[in-house]
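Only the shape, not the letters, is given here:
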């Protein structure tokens, strides 16, 4: 999705506005690594039409013709697949994200809640979930003749996401995404358009300039440092970091544009 051919054609939500998008972003960061993951996200961002307010809005806007493609969870997309013009494809290493159910600690109806959970996990409950128009997979294996059985097995075979890490750096990822992408989308699109144009004209990649547009001001070690991450609970610290990041991204982009102008 970072190819120039997708310029002005992609849609995406922000992890600060959508929990499901946050999980998709984290899946990319955990599978590709912090540095390579952000490089991918920033390359994709140059092709975005807009940042959708909600993850479901991505699929909805694509259906409405406002975009061509975008990352969205399967059950949001599957609900719209009765439209012959729409298609959904899993990423090669898509991770499973469970839908949680629990009994409140001080519930006045704990017995009824437990009975409901047992029902959901029973063969009958799982069969209803598998047949319902929710787009979700049951946790019990689907029968071999079910058209979704093979995909369910592939999803279940993937390593689970590190949810402890997700929660630990939730504020970092959300604030970084908005500072790097959401709040400067127009400037990003201009910079990437200029880079794609230069690479096409010169008929060669420009890795030095590309690196300026795909780097983030936080390294992988810091992204897992519990002591440092805990400081984002302090609003003043978080806002100060975002201001520093804004300046950092602005300087990198100015340098990238300057280098592109030197190539003319």
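Yep, it's here. The shown structure was predicted, so the numbers you read here are calculated from the model rather than taken from an experiment.

all contacts plus neighbour counts: C-alpha atoms, from now on.
Will do.

for the longest helix along the chain, packing partners?
Once the chain is assigned using DSSP state H, the helix that runs over the most residues is helix 235-262. If you count contacts as 3 or more C-alpha pairs under 8 Å, 6 or more residues apart in numbering; DSSP states H and E, helix 235-262 packs onto helix 170-180, helix 185-202, helix 207-214.

Most tightly packed of those?
Using mean count of other C-alpha atoms under 10 Å, the stretch among these with the largest mean neighbour count is helix 170-180, at a mean of 21.

In a strand, residue 50, correct?
Yes - Residue 50: assigned to a strand according to DSSP: H, G, I helix; E, B strand; the rest coil.

what kind of secondary structure is the closest residue to it other than its chain neighbours in?
Leaving aside its sequence neighbours, residue 50 sits nearest to residue 11 (C-alpha to C-alpha, 6 or more residues apart in numbering; 5.9 Å). Of the three states, residue 11 takes strand under three-state DSSP.

structure B:
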């Protein structure tokens, strides 16, 4: 058939037009939603799979960072291309809010409460929201406790039992974000002086857990520790361990926020809404995740015996009030480090000598205890705004703030005095 140039040209132009029209459709795929998070497996896999089912139009890109790394990334120009930050570090969220890092959340909160007991679930001006909670407490191995002759601990003071020497797993507060609040719970419940005295004795009976050396649940699950201080229900349903929520308890939130520089605010809002939906909240109870939902209605669907902080709060539990903005938690983490983690082995030896001498004499050595337990600064000094400002951006995993080098020396001086007095009292 003879070729018709004009017809061929019209067909070619038509084909090109169709191709050009189709190009946006061919190039358009799911919008990539970049979520920066501190959460670990299996929570990430479970939430990613469920979100993909609910919103197949979005492609989820999860990036894991520790809080101090997240703070640095989100403080950059463009906020590292991140759309959502989802993690458990109240100090990070508040520090970034103060620098204008978040866009206000316009989520319809519906049944979601503003707070539970002393814990606020909504950040200032609604720039970040709590998506889950963990309760501070004790992971225990009941058979190990029974073998030691130690009763099930009900509160923090029960851990100051010499029979637990070397069998308590204690996370270092400067390396685990939840642990600084855990220390503060005891300080609020018992007062500054008595609280630090209790922490000194507990630390002297403990093995320290550092970032990268395992977890508290590993120490208890592998039978190296009989008690582990933790901030979540630490074991799967089929594990032989238990979790105790102490009488003087506290709740720690995990938050979510949308970055001010988000290129995909609609996708980001969909992700936040999913986390707080019935389905997202039910996922928190899965074995291996075991967090506490912030949606009260979800607890009616959870197994019998699952801890309900809303019900516990109604009976007076969880009076602890955290303060993520003042710098108090950063100060507490640094003070704990320099007073109780620095030369920890020496602290353990001194407490072993105290306990043995008290056992022999049948009386408490109050003078020596005061020397071992006294913090390097009093509560009035700890409230100084200029001092607190130094620690306001001190996050777990970051270098300890400089300028407080006198604290380890003061603690060491008190230990030398205690050791000298012990030597005088011990039999020749």
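Nice, I can see it. Nothing here was measured: the structure is a model prediction, and the numbers come from that model.

ok, back up a step: include distance to residue 84 of structure 1 when you put the helices and strands packed on helix 235-262 of structure 1 into CSV, please.
Putting these into CSV (distance: least, C-alpha to C-alpha, whole Å) gives the following:
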stretch, distance to residue 84 of structure 1
helix 170-180, 33
helix 185-202, 31
helix 207-214, 36
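
The longest helix of structure 1: which residues count as buried?
238, 241, 242, 245, 246, 249, 250, 252, 253, 256, 257, 260 (16 or more other C-alpha atoms under 10 Å).

Would you reformat those residues as TSV and include distance to residue 84 of structure 1?
Listed next are the buried residues of helix 235-262 of structure 1 as TSV, based on distance: C-alpha to C-alpha, whole Å:
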residue	distance to residue 84 of structure 1
238	45
241	46
242	43
245	43
246	42
249	41
250	43
252	43
253	41
256	42
257	42
260	42
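
All the strands of the stretch 101-250 of structure 2, in order from the start?
102-103, 115-116, 119-120, 129-135, 137-140, 168-171, 206-209, 227-230, 242-244 (DSSP state E, counting those that start in this stretch).

hmm, back to that, need the max-distance pair from the buried residues of helix 235-262 of structure 1.
238 and 260 (32.8 Å; C-alpha to C-alpha).

Identify the residue range in structure 1 corresponding to the helix or strand where residue 96 of structure 2 lies.
Using DSSP states H and E, residue 96 of structure 2 sits within helix 90-98. Following TM-score structural alignment, helix 90-98 of structure 2 has no partner segment in structure 1.

give me the number of residues near residue 59 of structure 1?
Other residues near residue 59 of structure 1 come to 30 when the count uses other C-alpha atoms under 10 Å.

With adjacent residues omitted, what lies nearest to the equivalent of it over in structure 2?
Aligned counterpart of residue 59 of structure 1 in structure 2: residue 217 (TM-score structural alignment). Leaving aside its chain neighbours, residue 217 of structure 2 sits nearest to residue 234 (5.8 Å; criterion: C-alpha to C-alpha, 6+ apart).

Wait, the one you found touches residue 290, no?
Yes - look at residue 234 of structure 2 against residue 290 with C-alpha atoms under 8 Å: they come within range, at 7.5 Å.

who has more neighbours, these two?
Per other C-alpha under 10 Å, whichever of residue 234 of structure 2 and residue 290 has more neighbours is residue 234, with 28 against 22.

What residues does the more buried one make contact with?
Going by C-alpha atoms under 8 Å, 6 or more residues apart in numbering, residue 234 of structure 2 touches 139, 217, 243, 288, 290.

so is residue 160 of structure 1 in a helix, a strand, or just coil?
On the basis of three-state DSSP, residue 160 of structure 1 is classed as coil.

From what I see, it and residue 95 are in contact.
Yes - with contacts counted by C-alpha under 8 Å, residue 160 of structure 1 reaches residue 95, the gap being 6.3 Å.

These two: which has the busier surroundings?
Using other C-alpha under 10 Å, the more surrounded residue of residue 160 of structure 1 and residue 95 is residue 95, with 21 against 14.

starting at the chain centroid, how far to the longest helix of structure 1?
22 Å (C-alpha atoms, centre = their mean, to the nearest Å).

now the angle from that helix to helix 207-214?
150 degrees (axes from the mean of the first three to the mean of the last three C-alpha atoms, to 10 degrees).

Give the aligned range of whichever helix in structure 2 runs longest in structure 1.
Secondary structure assigned by DSSP H gives helix 5-27 as the longest helix of structure 2. Under TM-score structural alignment, helix 5-27 of structure 2 corresponds to no residues of structure 1.

same check, this time on stretch 246-262 of structure 2
Counting by TM-score structural alignment, stretch 246-262 of structure 2 corresponds to 91-107 in structure 1.

Mind listing what's buried along that stretch?
94, 95, 96, 97.

Repeat that for stretch 293-305 of structure 2.
Buried residues in stretch 293-305 of structure 2 (16+ other C-alpha under 10 Å): 293, 294, 295, 296, 298, 299.

Mind putting these into JSON lines with secondary structure?
Below are those laid out as JSON lines (three-state DSSP):
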{"residue": "293", "secondary structure": "strand"}
{"residue": "294", "secondary structure": "coil"}
{"residue": "295", "secondary structure": "coil"}
{"residue": "296", "secondary structure": "helix"}
{"residue": "298", "secondary structure": "helix"}
{"residue": "299", "secondary structure": "helix"}
